[in-house]
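# what's the 3D shape of this:
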Amino acid sequence: MPLAALPLALLDALSGSALIVMPTEAASRSLRRAFDASQRELGLQAWEPARVLSWGQWMDSLWSDLIVSGADTRLLLNEAQEHDLWREVVTGTREGDEATLGSSDSLADMARQAWNLAHAYNATERLRAFATTHDARTFAGWAETFARGCEQRGYLSRAALETVLRQHIEAGTLTAPTHVTLAGFGDWVPARTELLDAMRSVFVQHAMDVPLQLGAQRAIVQADDEQDELLALARWIRNFVEQRPSARVGVLLPDMEKDRAELETLFREILAPELQQIGIDLSSTPYEFSSGKPLSSLPMIAAALDLARWTQGPLELGKVSALLLSPYLGTSGGQNQSAQFDAYDLRQAKLLRPEIDLPSLLYLAQQSSRGTAPLAWLQPLNAFFKRNENRGTPRGFADWAEFLRGLAKAANWPGERPLTGDEFQATIAWDHLLDQMATLDFRGRRVSFSTALRTLERQANATLFAPPSNDAPVQVMTPANALGMTFDAVLFARATDANWPPVERSNPLLGWGLQASLGMPGTSQPRATERAQYALDRLLSSSSDVLFTYARENADGDQRLSPAIAELDWQQVAARDLNPASPAALQVTEEIVEDIASLPPLPSSNVRGGARVLQLQAACGFRAFAEIRLGATELEASDAGFDARENGSLLHGAMSRFWEEVQSQSALQAMSRDARAQLLGRCIDQALDKDLNIQGRWDEAYVALQKERLQRVLLQWLDKEMERGPFTVQYIEHDELIDIGPLDLKLRIDRLDIVEGGVFLVDYKTSYSSDPKNWLGERPDEPQLPLYALLPGAGELKGLAFAKVRPGRDMKWLGYQDAEGLIPGTPARTVLDMQSQVEEWRTTLTTLAESFAGGDATVHPKDYPMTCVHCAQRLLCRLDPTSLLSGTEEEEEPGEDN
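This is a model prediction of the structure:
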């Protein structure tokens, strides 16, 4: 804040003993720092600090004088305590433990806001008289109950503080302060005006006006869209502060939360490109936002809250993973091991629900080949859980606050690494939050931990965390927060008719007649226009350089400049002409170097991966190279319950055991349906994964339902098996080694049947996409069965097919046969010369094998972009989509590969 722009009386007050009161803490902090800077410029080494307080701080100091003198003994309620009382009123219950719902919290907030407004306009005694609607009558009853309860218990609502202070001054129990200067205030509400009237002879008010400087820029900037608007704004700020290094710039955003993320990204890119690095400390930036983020949104606080939730039972797997990977828990030396456990054990564990409790997690660690070392930090946490197994016993809020502190300590929160400035302040905010929760013991209640945790979560969501100001040269705030502030330049963004004047709304819980008679916000358009004009005048007087920016259109359509701003009749500038032209970018001559270096030969012809090697090579040479030769595969994760792969594995295992016992179609036909059902039931039981984490009756019911579903589907499939020609099952889940070109691949054949004159190959599939057409072409999508077809001797193969085991009409045989009757219902077009087809496949697959062995790692997806949709190698191949995109194809759902 430039001191030269302040009134002389205010400058004298800063140097004297007068108390200066500002409308906001930001304004008072800015004035104190400006005063300190002026003293340093005078060469002083020490000086008396300026007596500058915000209005709220001043009210608190006057109340403290009353308490110290003994003139008033009531408990001044903090926000949490007042919310607790209002929630009791709106729920109609004394304890409200189990009755507390999100809607009750919302109603309590609405009631408190209406009560604050009524007190500000001295209307609390008139609520019943003007209650003409059901909502107004309901609130009037709530207000009477709340006021009566406060009076009986000796509580004082903060909304009544100004009125009570005035009463004490009039009664002589509070001495009116002397030498008070008010500066930068806007509109006054009646309760505040009456308090000042009681002290009228001892204070003076000043406006914070900055004189217009020669050459100041005042303009309206029009951009094509909202992104261009913010980009032009950021570039203008950079040019301005480069020319005036000590300048202070105010950026006003009507909707801070909507634009904050995009503006912060632009500021990091344009104002502080050195902050672009991931993981850099952002505690000190050349810009800062006046409004904070919900405390619960900070990763450090989210970890502490999830720890608390974990004490209640199983926690979501995603949150458990976040705890394992959090730098704020455990020891810094074990984070890599914890990450490996999370990737290779927890995410691939056979869990039936997407959640896990701490004992189950520790048991999983004991079964892991990595041992329990990665999770050693959870042992003290588990011991803490066991020591506090009586968490169901009601306690006071202060006791629960200490429990949560002990819980955080057991998990070594907030970690061992040095904290950044913002992180350190977050730990202080967390401690303050627990202290605030402890104040809820003011009524002597004892509650369950679940109630205390819900209360803590609500407070963490409602508490905005803003690190202490570092006096950054660029301050981002809402127009309301700029009251009492002065800058070298002000930029008002999003200056459309939808944002300015700000929309005023009446309160739904107060009678309309009451609000209209007192001129409350939202009841009079002329009064709202008058307030907006006053605020605009104060804004224009707070800086010499002022820019209003707006975009002609946004995602919703065309936009219009606010008429109140258009009436200023300022020069209008296009955003593209606002900033001086940037220097031409350095042109670098492109140099193309042909990559002719050959890949080293395969270390062995025995390549892991089986048929998938050729499948990947057919899809894209680079993907086959990256995944098979480099091992660059993505981490696998197991979904909760039976996912597609596990359902397929269970089907394979059950059918394998079934045919091991039945062995032929004739034996199948000789069995009754009940006998088949009983045998299938036993086979499914045997095929179930023994590592399934079955806990409780819900898990047992889920597994029973899956078994029943699979048995019903397989009974239908066996009917399909009996419609075929005669066969005997020779091999089930049989391993074979095949030489294909320069490769030796290990295959596992689902099933090989002996049929009349030869053999028949069967591959079980449960996905929608499985189709024999995927076997054809020079780059087959599913080369698995064609590869199996090369195993039998010449003339032995009579057919091969997908056994598509899906319920309903999708249950069918799909494949090739060289004689009618092997697969019932097969279209005639699939009957072909099997031996000729086998030789064609041999040529195709040999070519793919030679291509892979020869090191063909060309980035050439078969069907862009579909081939690349589920490929994990896109960061490595750096494929330019524009070089291959020929149309707009829709993404397909991935099928089950079984």
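# C-alpha only now, for contacts and for neighbours.
Will do.
# mind telling me what element R137 is part of?
helix 134-153 (DSSP states H and E).
# which other residues reach whichever helix or strand comes after that helix?
Going down the chain from helix 134-153, the next helix or strand is strand 155-156, by DSSP H and E. Strand 155-156 is contacted by residues 74-77, 150 when judged by C-alpha atoms under 8 Å, 6 or more residues apart in numbering.
# at 6 Å what do you get?
Residues outside strand 155-156 that contact it (C-alpha atoms under 6 Å, 6 or more residues apart in numbering) are 74-77.
# which among the residues you listed gets closest to R137?
L77 (25.1 Å; C-alpha to C-alpha).
# burial count for the closest one?
If you count neighbours by other C-alpha atoms under 10 Å, L77 ends up with 19.
# now T132. Nearest residue, chain neighbours left out?
G511 (6.2 Å; C-alpha to C-alpha, 6 or more residues apart in numbering).
# contacts only, for the one you found.
Counted by C-alpha under 6 Å, 6+ apart, G511 has contacts 130-131, 136.
# give the next helix or strand downstream of the helix or strand hosting A460.
Taking DSSP H and E as the criterion, A460 maps to helix 449-462. Downstream of helix 449-462, the first helix or strand assigned by DSSP H and E is strand 464-465.
# list of residues touching that following strand?
292-295.
# and for comparison, fold this next one:
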Amino acid sequence: MQSTVTDLDSLDITTLAQLLEMDSQQTLVLTVNNRHARRLLSELSDSLRDDRRVMPLPAIVPLAAWFRQAADQLSFLPQAATPAHYLDVFAARGLWQQVIEAVEGEETLLDTSMAARLAAEADTLMSEWQLDVDPAAETHDFQRFSLWQSRYAECLAERDAEDVNASIGRVCDAAAQGVLPLDFTTLVLAGFNELSPRMSTLLSGLATRGVHCLVLQGQRPSAGARLRYALPDTDQEWWAAARWAKYNLQQNPRGRYAIVASRLEADVALAHRALRLTLPPGEGYNVAVARPLAQWPLVRAALAWLSVLADFRITGVSTPRQLGTALLAGACVGAHAEAAARARLDADWRHKSVTQISLLQFTGMLANATPQLHQAWLGCVDVLMADRSRLGLHAWSAKFRDLLGRLGFPGSSPGSAAFQTLEALDRALGQLGQYDIVWGEVSFAKAVGLLTRLVRETLFQPQRDPAARLDVLGLLEAEGGSWDGVWVLGLTDEVLPASTRPNPLLPAHVLRHAGAPRATPERELQWAGVLFDDLCRLAPQVCFSHASHEGERELRPSPFIAHTPEAITPGYLQPPAAGAGTRLEVLTDDQGPALQADAVMPGGISLIDYQSRNPLWAFVKYRLGASQLPDYGQLADQNARGLFMHRALELVWKSLKHQDALHEAAVQGQVASIVDEAILAAAQEHLAGYGDTLKRLEQERGRVVVLQWLALEQARMPFAIEALEQPVTWQFGPLGLKLRLDRIDRLHDGSLAIVDYKTGNGNIDPKSDWSRQRLVDLQLPFYAAVMGGGGTDAGVGALVLAQLHARGCQVRGLADADLGVPGLASVSDWPAFEGLDWSAVLLRWRQAIEGLANDFIRGDARNRFEKRADLDYCDVLPFLRLNEAGSDNV
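Take a look at the predicted model:
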């Protein structure tokens, strides 16, 4: 019998065979986690002899679960002062956050959630590793933490509650005092690599009660053969590992194999793609990566609907983004039957740049588009709005279930994985209902926010397929396993050993002295050595791989495999040669059917612009009617600002009409009042959804910009306004294209100047766009060459791009005469037009534009472009398949 325990080496050893011979009623096996408990149970079952297929096994319990059970047993002791409430990790972190916000007051940290996480971790480290900080060595961060810790303990006492750390401490204290109820005389530790000081104290207390403490030593296989492969990047690693798995599964139909990834969570999408496209059809595999519960589709849908209800309950309005998320997620009445109608609502809001929708408007839209959902929605809203009081989380949890049920959640019969997801969501709702002691009565929106946080921090993974012979796991999940072959990928020197990560709230030298986890490079190296040794024992042959580069960054192999010579890559790991075993036939299909002569193809002048930039873009958008959905409208987007500025200038010039009136208004001091009136009217039309402060700022900015522009206009040669926001239609064969011009001026010589306002701050010089053979951004050249009459007195004599920005107003463009405005070029200034006069330039443009129009009419759908920048705003990029066509597709 031992009276003290310091480390695992001081404990006696036992084996699986000896464990089976022990008195199962008096033996307790504690495992380091749930995974080890399941694995040990499986190993014990497999090791039973044929004549003993049924026999009692000892209790096998994860350490955390046993601490909870022991704390519950203590509550039955007469002298036990057991707290009335227990806070799990999520609730404790919430209380830490409340404490930090209260202590810091107006100096609240930017991220109190992260501070709470670090504080809870520091509190556990101090207890687990029995850290003692000398007052002379206290850092400022530790002093703040000590203040939080003191207040946190007070809050626990006020609530008559304890958290996980305090509960474990109470069990260890009871063991040391000899009052912990025991139903075992033998304790076996399984899966532990070390003992913390608190764990050693616990075992010492149990030893003084006569408990025999043992360490289970499994039948560890010897280290297998070791191979190392260096691949160009992570993508190639996964494809090589998938080909390795395919080869081995086919060679050994009864074998079990594993791919172990150091960054499985980040690479899970790539892993699925490589395995699906490489493994034979019907060959299943298990990916052991748990994602936050909030990322699973049904949970995401539930949160979306609850968030919509919270928006309407608080303000009576919601955003198209929030409503669209809920409608597209579905999981409601008419989930399949009304899916298309829900999607059309979302698309309509996007195209119209709607920024907010009231409850009344949304209800009306549902009535017209989705009658089944509309009826369910009415009942849901009636229940939600009937009582607007604050409730405890237990009541809100029940309310959430009721509201989701009224909406028809989950919408259809779930499959196996979806059913497990629903069970996990139901457990989360039950868990939420236990948090009244921390948050008390809260609003509906606050309750939805807490549920969202909870499911984001709750990891979930459906049960594995027992028939699958390939497992894909992380480094920790693979520990202690056994397969016929293993491929470990991603083993760079950044992964093994990992970088240190000491808790910043605790003095670094204290953590180093205690040997706390993640505190020192030596500690990480020691842990990495144990892990690598275990990886080498997972199979008779273990393949290790690492990427040579990540983007432009060079990577190095882990020092644990750096000295292993690179293996010769076998043929089955090589990617298949292009066209291997298959004769590829290439068909270039870039000619669509021509438009019928009697057809009518409406559109904007952008049709010609897209035809110039990339004929396939124009074909897909206007002939196939396909384009990506625009993003949701935003109050402060550039389009709203542009509309506001255009309307303000339109109103100003509707009032003034010509330059002489501007001069007269300037002399009389009336320009500012005219601008103010126009700004106010434009803001009422286009900034109605802005908050008061943002609207005021936009109006002030707009006023400054308009006044700057009018000052520049006063210095011009005389002009009069010919037209404002002028619509123009061009009929060319079956094409009927429309164009709207911001402004047309009549100049002093009788010619016209076309003015186009630009409200962004980018480069507006059109030289490179208008001098090309296939010109782009051609609205102004189009009007000048095709609609403006050429060089007659009524023809266009200047094309003006006016940049209106708070940093300054400027002009760029091309003119046939001097307008008195700096920035306008003449034809002779552009080398591409050398030897041409104004009329020749207009003729060249006309021929180019009509040529593009004829190309479109003939069905030209070539996937070609002159500059990659021409496609910066392309809304049919997936059709162009540039990753296959290449970037030099000129």
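# care to give me the TM-score?
Superposed pair, TM-score by TM-score structural alignment, normalised by the length of structure 2: 0.79. Supporting alignment: 848 aligned residues with a C-alpha RMSD of 4.8 Å.
# that older thread, quick one: the helix holding A460 of structure 1 to structure 2 mean distance?
Its aligned residues in structure 2 lie a mean 4.6 Å from helix 449-462 of structure 1 after superposition (mean C-alpha distance after the TM-score superposition for structure 1).
# which of the residues in that helix are buried?
By neighbour count, with 16 or more other C-alpha atoms under 10 Å as the criterion, the buried positions of helix 449-462 of structure 1 are 449-457, 459-460.
# what do you get for stretch 296-316 of structure 1?
Using 16+ other C-alpha under 10 Å as the burial criterion, the residues of stretch 296-316 of structure 1 that qualify are 296, 299-311, 314-316.
# okay, and which of these map to helices?
299-310 (DSSP state H).
# including distance to S582 of structure 1, could those go into CSV?
Shown next, in CSV, are these (distance: C-alpha to C-alpha, whole Å):
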residue, distance to S582 of structure 1
P299, 39
M300, 41
I301, 43
A302, 43
A303, 45
A304, 47
L305, 48
D306, 48
L307, 51
A308, 53
R309, 53
W310, 54
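# now the residue most central in space within structure 2: how far from V308 of structure 2?
Structure 2 has Q295 as the residue nearest its centroid, 9.9 Å off, counting by C-alpha atoms, centre = their mean. Counting by C-alpha to C-alpha, to the nearest Å, the gap from Q295 of structure 2 to V308 of structure 2 is 18 Å.
# related to what we said a few turns ago, rebuild the contacts of strand 155-156 of structure 1 as JSON lines, extending it with secondary structure and distance to F487 of structure 1.
Listed next are the contacts of strand 155-156 of structure 1 as JSON lines, based on DSSP: H, G, I helix; E, B strand; the rest coil; distance: C-alpha to C-alpha, whole Å:
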{"residue": "R74", "secondary structure": "coil", "distance to F487 of structure 1": "41"}
{"residue": "L75", "secondary structure": "strand", "distance to F487 of structure 1": "40"}
{"residue": "L76", "secondary structure": "strand", "distance to F487 of structure 1": "36"}
{"residue": "L77", "secondary structure": "coil", "distance to F487 of structure 1": "36"}
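# and of the residues you listed, the nearest to I169 of structure 1?
Distances from I169 of structure 1 to those, taken by C-alpha to C-alpha, are shortest for R74, at 16.7 Å.
# excluding residues flanking it in the chain, which one is nearest P557 of structure 2?
T492 is the one closest to P557 of structure 2 (C-alpha to C-alpha, 6+ apart), at 4.2 Å.
# any idea how far that neighbour lies from R228 of structure 2?
12 Å.
# next up, the contacts around E101 of structure 2.
Listed by C-alpha under 6 Å, 6+ apart, the contact partners of E101 of structure 2 are T108.
# try 8 Å this time
Taking C-alpha under 8 Å, 6+ apart, one finds 108-109, 112 in contact with E101 of structure 2.
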